[in-house]
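Engineer: quick one, fold the following:
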Amino acid sequence: IAFVQDVISGAKSATSLTDANYDGKIDEGDIEQIEQILNGTEKEITILDSANRTVTIKEPVNKIAVYGNEPADALRILGAEDKVIGVENNLEKKAFFPEYRNLSTIGGWDADYEALLSLKPDLVIAYAAQEIDDKKLPGITVLHFDFYKARNTFKEIKTLGVVLGKEKEAQEYIDFCDEIIDEVRGKVDSLPDDQRARVYIETADPYVTHTSNGATGYQIELAGGRNMAADLAGSATGWVEVDAEWVVKEDPQVIVKMAGWNRGNISSGYETSDTGDVQKVWDEIRNRPELAKIKAIQDNRVHVISFDVTYNPDFIISVAYMVKWFYPDLFRDMDPVAIHQEFIDKFHKQLKWNVTKEGVFVYPPLAS
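Structural biologist: Below is the predicted model:
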């Protein structure tokens, strides 16, 4: 409030967050809006979502329909899973979301408008690139968030926390992640470029990788690696198709291959405790004849990681594994499995999941 007062008086310059009520001007109305948010008495709140849309939401939000694993994950991190009344097709079947098992489904990438109108949620959360026609949903507010691009996750979870009155929970999540990020940066930030691990990350599809805008691009950056595809021109969601010749030319020191996500009937993550599928993925990429001479293959630095710990707000688990793979000597004392368990116990405690006994999140397993 004091900062906004200084902006009004001319003592300080406005930021993108100063216009709290999004009316295009900085005045006493913004101070009033901030006071209402702090007191929990606001009747509506206006935010900028990840599709760059200015959206006004009526408060309080009690019923939510959600598309995608990642936003559903974020809702649980915020302690708002009890507000969910409808989920994307197949989400109700996932082992990671037992609380959604008996909920109504609302379609997939193509929204089921009839189902949404029948449920009458206060709020629909969808991906930024997902097209939902608000005009077909009178009286229902639609927000677009991703929660799979680590670079934007803190901002998104803060914003959703404000919308749901879960600011404290959002900050607890950010603080947890920041503590690990600070530890990593304290060791990797001083590394010169020629000492940073050169990394090729491959999605579940062969020779499809992520740019700096992709889900894992920022994770590699946080872990101190050099993403070979960082500067390539990719899709809006950050993926780009390359070929074997490109990978050979780049000659990565480390290969990280993602597994699961309904590609090739591969089970990983929370869906299975059988390593058979991820071992097949590992064997396949290691045995591609066209890659036989690259450094990562020669040095046996090929790792498989499940989408369940990369493509969601749980990305800090992926970062912990990556630094262990990129710089095993530098991070000899870091324990990604313990970090994973602590994250589950803190933000997904209702799962009562033991990550050392259940699930397949990386392959080969870390040496104990």
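
Engineer: all contacts plus neighbour counts: C-alpha atoms, from now on.
Structural biologist: Will do.

Engineer: ok, Asp333 - how many residues close by?
Structural biologist: Asp333: 9 surrounding residues under other C-alpha atoms under 10 Å.

Engineer: repeat that for Phe96.
Structural biologist: 18.

Engineer: helix, strand or coil for it?
Structural biologist: Following DSSP: H, G, I helix; E, B strand; the rest coil, Phe96 is assigned to coil.

Engineer: how near is it to Asn227?
Structural biologist: Phe96 is 29 Å from Asn227, where distance means C-alpha to C-alpha, to the nearest Å.

Engineer: Asn90 now?
Structural biologist: Taken as C-alpha to C-alpha, the span from Asn90 to Asn227 is 32 Å.

Engineer: more neighbours, these two?
Structural biologist: A direct count of neighbours by other C-alpha under 10 Å for Asn90 and Asn227 places Asn227 higher, at 25 against 13.

Engineer: separation between the closest residue to the more buried one other than its chain neighbours and Phe331?
Structural biologist: Sequence neighbours aside, Val199 is the residue nearest to Asn227 in space, at 5.1 Å (criterion: C-alpha to C-alpha, 6 or more residues apart in numbering). Val199 sits 17 Å away from Phe331, going by C-alpha to C-alpha.

Engineer: of the two, who's got more company?
Structural biologist: Val199 (24 against 17).

Engineer: the nearest residue to Asp49 once chain neighbours are set aside: neighbouring residues, count only.
Structural biologist: Once flanking residues are discounted, Asp49 sits nearest to His144: 5.7 Å by C-alpha to C-alpha, 6+ apart. Around His144 there are 24 other residues, counting by other C-alpha under 10 Å.

Engineer: and this one, so I can compare the two:
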Amino acid sequence: MKGKMLASVLALCLFLGISAADFTLHIYGNADMDDVIDEIDIEYARGIMDGTQDMTDLADVNGDGKVDDEDIRLTEEIINGTATEIKVIDSDGNAVAVKVPVERIVIYNHQCAEILQILNAADKVTGVRDTFERQGSRFPEICKKKNIGNGADVDIEAIVSLDPDLIIAYTFYPTKEDLDEKLPSKIPVLRIDCAGGGPCGIDSIRDCVSILGYLLEARGEAKKYQEWHDRYVDAVETRTSGIPEEERVRVYLESTPEGSETISSRTAIGKNHPAGNLIELAGGVNVAVGHLPLYMETDEEYGEIETEWVLEQNPGVIVGRAMGSGVRPYENEDDSLLRGYADEIRSLPGFDGVDAVKNDRIYIITNDHAVTPNYPSALLLLAKWFYPEVFEDLNPKEAHREYLEMMGISKDLADKNTFYYPEVA
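Structural biologist: Below you'll find the model as predicted:
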């Protein structure tokens, strides 16, 4: 059942693409498979009942194999806010039933924690993984919640003691064997991708924001985020759509090197990775697409590539995704780590002959800035780096300030030179 559902989700994503105009809200009751549950879903469900509409994956709310008046009643409860349970499809393709309203949350996922702040739900968090306590600027309230340890050595007793209504985890961390299978069955685990990876791309984040908006009775805040998101993503897509393929910049995208031989090989990023999706949305041509292995059990291209191969591609732009090794842009005080990363790339043997180096087009962007629900402001940044004349009037830093304001944290953090390098006018 899980495999069939996941295949349906992926097929839908591939059909819709990654335009800001369309995404499907993966909540049962969304009979017409659009981005909201409303009276049109009631009409659609009645159409299924009388044979004038086709059956859809999300129409059977109670899971009894048919659509009837009970499904309509449950959908009406979701619409008017009186539902006691909402069933969603998570990023793993699992159907997860959650009792609402959700009041106590344990969270492992940093990106989703940003969404909780956007939804004014930080006060509902009761437990966090150990890495939150070192991020006071990014998560001023959440960082003070009970530390339940890391996801590699899950402390089930600590989690259960908090009596959570919901646990929010990454799709791959902690593993189901370490977490889900050891928990009491009454505690639901929601594994959602708030980073923008996979075939669904950025739509996965929009879906997650909306799902959490329904579960946390914060649909208004979720809508505000969607409007901010669409304003900037649409602006970029509209302008890049007019750039001919032969005039698009060729980009080599890599991550902070993970191998031991960082001179002879690099850690490159390709198709379906969140950062790779951003490169494509910004109008870049990622030269590594199709030349990398898939990461773990995902469909994201990510892995080692020979430095010599990069030289042969002679990219016009190099983008480095900075992460790990103390790269915490909300907490760091200067851009020394980012400048050091750019200098490392610049000094690689033979790279002085690469167009990106010769034309001073090495750009560094932090993971916590780009691979998060903040990605629309990161998208503006990349687009402006790639095509400065086309995007001269757009201000990535102002978009970031708006995002921080939605999160309820100091928008002045956007003025720190720690999120990307170099600065952009």
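
Engineer: still on that earlier bit, so the residue nearest to Asn227 of structure 1 belongs to a strand, correct?
Structural biologist: Yes - judged by three-state DSSP, Val199 of structure 1 forms part of a strand.

Engineer: any idea what Val310 of structure 2 aligns with in structure 1?
Structural biologist: Structural alignment (TM-score structural alignment) places Val310 of structure 2 against Val247 in structure 1.

Engineer: what do we get in structure 1 for Ile167 of structure 2?
Structural biologist: That one, Ile167 of structure 2, aligns with Val124 by TM-score structural alignment.

Engineer: and the host helix or strand of that match, what other elements does it pack with?
Structural biologist: Assessed by DSSP states H and E, Val124 of structure 1 sits inside strand 123-126. Under the contact criterion of 3 or more C-alpha pairs under 8 Å, 6 or more residues apart in numbering; DSSP states H and E, strand 123-126 of structure 1 touches strand 64-66, strand 141-144.

Engineer: of all those, which one comes closest to Lys135 of structure 1?
Structural biologist: Ranking those by proximity to Lys135 of structure 1 (C-alpha to C-alpha) places strand 141-144 first, at 10.1 Å.

Engineer: over which residues of structure 2 does the closest one lie when aligned?
Structural biologist: Using TM-score structural alignment, strand 141-144 of structure 1 pairs with 188-191 in structure 2.

Engineer: quick check: buried residues in that stretch?
Structural biologist: Residues of stretch 188-191 of structure 2 classed as buried by neighbour count (16 or more other C-alpha atoms under 10 Å): Pro188, Val189, Leu190, Arg191.

Engineer: now do stretch 267-287 of structure 1
Structural biologist: 267-273, 275, 277-279, 281-282, 285-286.

Engineer: kindly report the same for stretch 60-74 of structure 1.
Structural biologist: Here stretch 60-74 of structure 1 shows 60, 63-74 as buried, counting by 16+ other C-alpha under 10 Å.

Engineer: dump these to a markdown table, plus distance to Ser306 of structure 1.
Structural biologist: Shown next, in a markdown table, are the buried residues of stretch 60-74 of structure 1 (distance: C-alpha to C-alpha, whole Å):
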| residue | distance to Ser306 of structure 1 |
| --- | --- |
| Pro60 | 36 |
| Lys63 | 31 |
| Ile64 | 28 |
| Ala65 | 26 |
| Val66 | 22 |
| Tyr67 | 20 |
| Gly68 | 16 |
| Asn69 | 14 |
| Glu70 | 14 |
| Pro71 | 18 |
| Ala72 | 18 |
| Asp73 | 15 |
| Ala74 | 18 |
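
Engineer: ok, so of the residues you listed, who is nearest Ile1 of structure 1?
Structural biologist: Out of these, the member with the shortest distance to Ile1 of structure 1 (by C-alpha to C-alpha) is Pro60, at 22.4 Å.

Engineer: the helices in structure 2, which residues?
Structural biologist: Here structure 2 has its helices, by DSSP state H, at 2-16, 39-50, 69-80, 110-118, 156-161, 203-215, 219-240, 274-281, 307-313, 336-346, 355-358, 367-370, 375-386, 396-407.

Engineer: state the span of structure 1 onto which the third one is aligned.
Structural biologist: With the alignment judged by TM-score structural alignment, the segment of structure 1 matched to helix 69-80 of structure 2 spans residues 28-39.

Engineer: OK, contacts around the residue nearest to Asp49 of structure 1?
Structural biologist: By C-alpha atoms under 8 Å, 6 or more residues apart in numbering, the contact set of His144 of structure 1 is Asp49, Ser50, Ala51, Ile125, Ala126, Tyr127, Ala128, Ala129, Gln130.

Engineer: my guess is the second one meets Ala128, correct?
Structural biologist: Okay, so that is Ser50 of structure 1. Yes - contact criterion C-alpha atoms under 8 Å: Ser50 of structure 1 and Ala128 qualify, at 5.6 Å.

Engineer: on that earlier part again, out of the helices and strands packed on strand 123-126 of structure 1, the one nearest Val337 of structure 1 is which?
Structural biologist: Per C-alpha to C-alpha, nearest to Val337 of structure 1 of those: strand 64-66, 29.2 Å.

Engineer: ok, residues contacting that closest one?
Structural biologist: 72, 83-88, 106, 116, 121-126.

Engineer: also stretch 113-128 of structure 2?
Structural biologist: 102-108, 139, 141-143, 145-149, 159, 162, 164, 209, 212-213, 216, 218, 221-222, 225, 373, 406-408.

Engineer: is it possible to mark the buried ones in those?
Structural biologist: Those of the contacts of stretch 113-128 of structure 2 that meet the buried threshold are 102-108, 139, 142-143, 145-149, 159, 164, 209, 212-213, 216, 218, 221-222, 225, 373, 406-408, by 16+ other C-alpha under 10 Å.
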